[in-house]
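Asker: Fold the following and give me the result.
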Amino acid sequence: MNRKLFVELSEIRTTVLDFAWLVLAASYSYLNIGRFDIINGILGFITVFFIHIIINFHNNYMDFRHSKSEEYRKKISTIGVNRESLVIVKKWMYGLTIFPLLIGAFLVYRTNWWTLLIGIICVLIGLSYSAGPKPLNSTMFGSSVVAIAISILIPVVYVYLGTVTSGKLTSSAIINAIIVCLPNTFAMFSAQLCNDTCDLEADKKNGRHTLVTKIGKTNALSLFKASWWLTFLLIPILAVLKVVPYITMIAVLLYPNIWDNYHPYLKEQVKKKTYPLVMKAVVKLVNTYVFLVAVGAIIKLVKAIL
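Answerer: Next comes the predicted model:
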């Protein structure tokens, strides 16, 4: 397998947000709990990074195997377009698992057995996206589950790993961490809606009953806009309620720039043309929000020192 195909099958570019979630978790932990085990955090990030890549491999593999459309197999699927052997793809998929298994085992040793249970649950959710008798990507719940898993579950896992040994981790701290993640969740949900509207015809041919196939493209576009409005509305609300630092309200100034990125998608839903623009907007918003939360944590730390 050449480098170009590996990048496409692993969708390694999507893993950039995995590090953003780590920064968000560390910043939140310092702001609300007062500490964060950076070693556990980095080990968790490496584990999530490899699991993310493996799941992307798995999704591409299962999508090709389950496809009912020859057009999808030959002209859309990365595996089909590159005429790659399924055996080779499977070998890479299984070979990569050695890294998260080893690092995950070390994390369990450093923390407790709950870490193992959490890891198993996360992996099962990821694999269920495209596997099983009723894959999540073939149901109307796929978009929501993916958005929640990526933008809430992963950061909360980081918070757990970084603070579980401190003795200060409480259920209220976990709930607050979930609330802090909500702007990112709605942004990720809009990205999933964008993906599914672009894939609408292909999904119909492959028998996938996604949320977009259920509500139609027009309603999906309206839901997409509502999701973005909620993203930008939540940030100042959370700041006023002191859930996140006041400085995060600066992120609202990105709205005009974000609009320029996703407005073309509202006019035409083309996977290779307008979907990347929406993803660019999502990454820009998420990174800015996370950066500002981190700045808030640094300001608090400096004030405590002075």
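Asker: Going by C-alpha atoms from here, please, whenever you check contacts or count neighbours.
Answerer: OK.
Asker: Please identify the helix or strand for Thr218.
Answerer: helix 217-240 (DSSP states H and E).
Asker: For that helix, which helices and strands make contact with it?
Answerer: When contacts are defined as 3 or more Cα pairs under 8 Å, 6 or more residues apart in numbering; DSSP states H and E, helix 217-240 sits against helix 171-198.
Asker: what angle do the helix it packs on and helix 217-240 make?
Answerer: 150 degrees (axes from the mean of the first three to the mean of the last three Cα atoms, to 10 degrees).
Asker: Tell me the buried residues in helix 171-198?
Answerer: 173-174, 177-198 (16 or more other Cα atoms under 10 Å).
Asker: pretty sure Ala147 contacts Gln192?
Answerer: Yes. Counting by Cα atoms under 8 Å, Gln192 is a contact partner of Ala147 at 7.3 Å.
Asker: All the strands of the stretch 1-150 of the chain, residue numbers only.
Answerer: Taking DSSP state E, counting those that start in this stretch as the test, none of the stretch 1-150 of the chain falls into strands.
Asker: The nearest residue to Ser143 once chain neighbours are set aside: what's it in contact with?
Answerer: Nearest non-adjacent residue to Ser143, counting by Cα to Cα, 6 or more residues apart in numbering: Gln192, 5.3 Å away. Applying Cα atoms under 8 Å, 6 or more residues apart in numbering, we find Gln192 in contact with 143, 146-147.
Asker: For those, which entry has the maximal number of neighbours?
Answerer: Ser143 (25 neighbours; other Cα atoms under 10 Å).
Asker: this one as well, want them side by side:
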Amino acid sequence: MQSSLQTDRRSPVNRHRDWRVWWRLMRPHTLTAAFVPVCIGTALAFHETNIRVSLFIAMLVASLLIQAATNMFNEYYDFKRGLDSPESVGIGGAIVREGIQPKTVLNLAISFFAIATLIGVYICMNSSWWLALIGSICMAAGYFYTGGPIPIAYTPFGELAAGFFMGLLIILISFFIQTGEITKTAILISVPIAILVGAILLANNIRDFDGDKKNGRKTLAILVGRDNAIRILAGMFVVSFIWMVGLALFHLVSFWTLLVFFSVPKAIAAAKGFIGKTKPIEMMPAMKATAQTNTQFGFLLAIGLLISHWL
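Answerer: Below you'll find the model as predicted:
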């Protein structure tokens, strides 16, 4: 049996040369949670100052590296805890399907953190060294999401942590490094993005409901039940759109930002896609639509902010 399995697999050399293995390991569908907030914070800063492109690129790359590293830590620790198998849906599969050594995945994640730290030094040199502390906390949150004795991902606070660190904080840091300040508008405009980033995690937990419950996780979806979790997900979409209407009505942002409503069909598809589904593979389109909602909403918001600046 063992020899037949080895024969069916590609050789390690070929596996490791296949860039798609490493691309899947970074879980690209989740990277929207990193680059969308950077774009929004920078677009908002256009209203206050001239943008330094070098800081924008540095912040964008650092955020993507931290998100990718967080995904790799997830892959590593879920494997070490015996939660991943070749049949697992939604994982990179580098370890359980492609045969890459777990230590390689862990070292790659640490390397990404190291590069992000070096980029962070450049950002601090051109803004404030207080960001070193904040950036360190963000990376710690990324590690402890699935690492450590009590991973955040195994608690009901995963969505809250993701929304706060990958939504609100990234927008505010991106805004601060360009303007040197934090405004009320920057804080308020980060709220719907934080909600949508949290929605990506909730969608992930709805998809993994049965497996997480079997393995003793206490995610928000498990605490409230699958059906209520879907209702909460739909409510998160609704609140995000209503929040933008409120900001526009109170003249805190331009009505151009209501371009975000063009992403409503994707949000509806995401919420409806979970209804009546119980198998993870059946819910993958809804999971994908949730991430796409965040992407579309975020980019449309950034475009609206830029248009309102130029007009």
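Asker: hang on, the earlier thing: which one in structure 2 is aligned with the residue nearest to Ser143 of structure 1?
Answerer: Structural alignment (TM-score structural alignment) places Gln192 of structure 1 against Leu201 in structure 2.
Asker: separation between that match and Ile152 of structure 2?
Answerer: Distance, Leu201 of structure 2 to Ile152 of structure 2, using Cα to Cα, to the nearest Å: 12 Å.
Asker: so what sits against both of those two?
Answerer: Gly158.
Asker: Map Trp243 of structure 2 onto structure 1.
Answerer: In structure 1, Trp243 of structure 2 lands on Leu234 (TM-score structural alignment).
Asker: My understanding was that that match contacts Asn184; is that so?
Answerer: No. Checked against Cα under 8 Å, the pair Leu234 of structure 1 and Asn184 is beyond contact range at 9.8 Å.
Asker: residues touching Arg15 of structure 2, list them.
Answerer: 21, 98-99.
Asker: Just the element for it, please.
Answerer: helix 12-17.
Asker: Phe176 of structure 2 too?
Answerer: Going by DSSP H and E, Phe176 of structure 2 is part of helix 170-179.
Asker: That helix: how far from the chain's middle?
Answerer: 18 Å (Cα atoms, centre = their mean, to the nearest Å).
Asker: which residues of structure 1 does that helix align to?
Answerer: So helix 170-179 of structure 2 sits over residues 154-163 in structure 1, by TM-score structural alignment.
Asker: Return the set of buried residues in that stretch.
Answerer: Across stretch 154-163 of structure 1, burial judged by 16+ other Cα under 10 Å covers 154-163.
Asker: Mean per-residue distance, it versus structure 2.
Answerer: For stretch 154-163 of structure 1, the mean deviation from structure 2 after alignment is 1.4 Å (mean Cα distance after the TM-score superposition for structure 1).
Asker: follow-up on the earlier one: and for the match of Trp243 of structure 2, the neighbour number?
Answerer: 19.
Asker: And the nearest residue to it once chain neighbours are set aside, how close does it get to Ala239 of structure 1?
Answerer: Take Leu234 of structure 1 and drop its neighbours on the chain: the residue closest to it by Cα to Cα, 6+ apart is Pro183, 6.0 Å away. Distance from Pro183 of structure 1 to Ala239 of structure 1, counting by Cα to Cα: 12 Å.
Asker: Check Ile247 of structure 1 too.
Answerer: For Ile247 of structure 1, the distance to Ala239 of structure 1 - Cα to Cα - is 8 Å.
Asker: Measure how buried the closest residue in space to Asn195 of structure 1 that isn't next to it in sequence is and give me the count.
Answerer: Nearest residue to Asn195 of structure 1 in three dimensions, chain neighbours excluded: Tyr275, at 6.6 Å (Cα to Cα, 6+ apart). Neighbours of Tyr275 of structure 1 under the rule other Cα under 10 Å: 24.
Asker: Looks like Tyr275 of structure 1 contacts Glu268 (just checking).
Answerer: No. Tyr275 of structure 1 is not in contact with Glu268 according to Cα under 8 Å; the separation is 9.7 Å.
Asker: corresponding residue for Ile110 of structure 2 in structure 1?
Answerer: So Ile110 of structure 2 corresponds to Tyr94, using TM-score structural alignment.
Asker: try Ala45 of structure 2
Answerer: Using TM-score structural alignment, Ala45 of structure 2 pairs with Ser29 in structure 1.
Asker: what residues are shared contacts of Tyr275 and Glu268 of structure 1?
Answerer: By Cα under 8 Å, 6+ apart, no residue touches both Tyr275 of structure 1 and Glu268.
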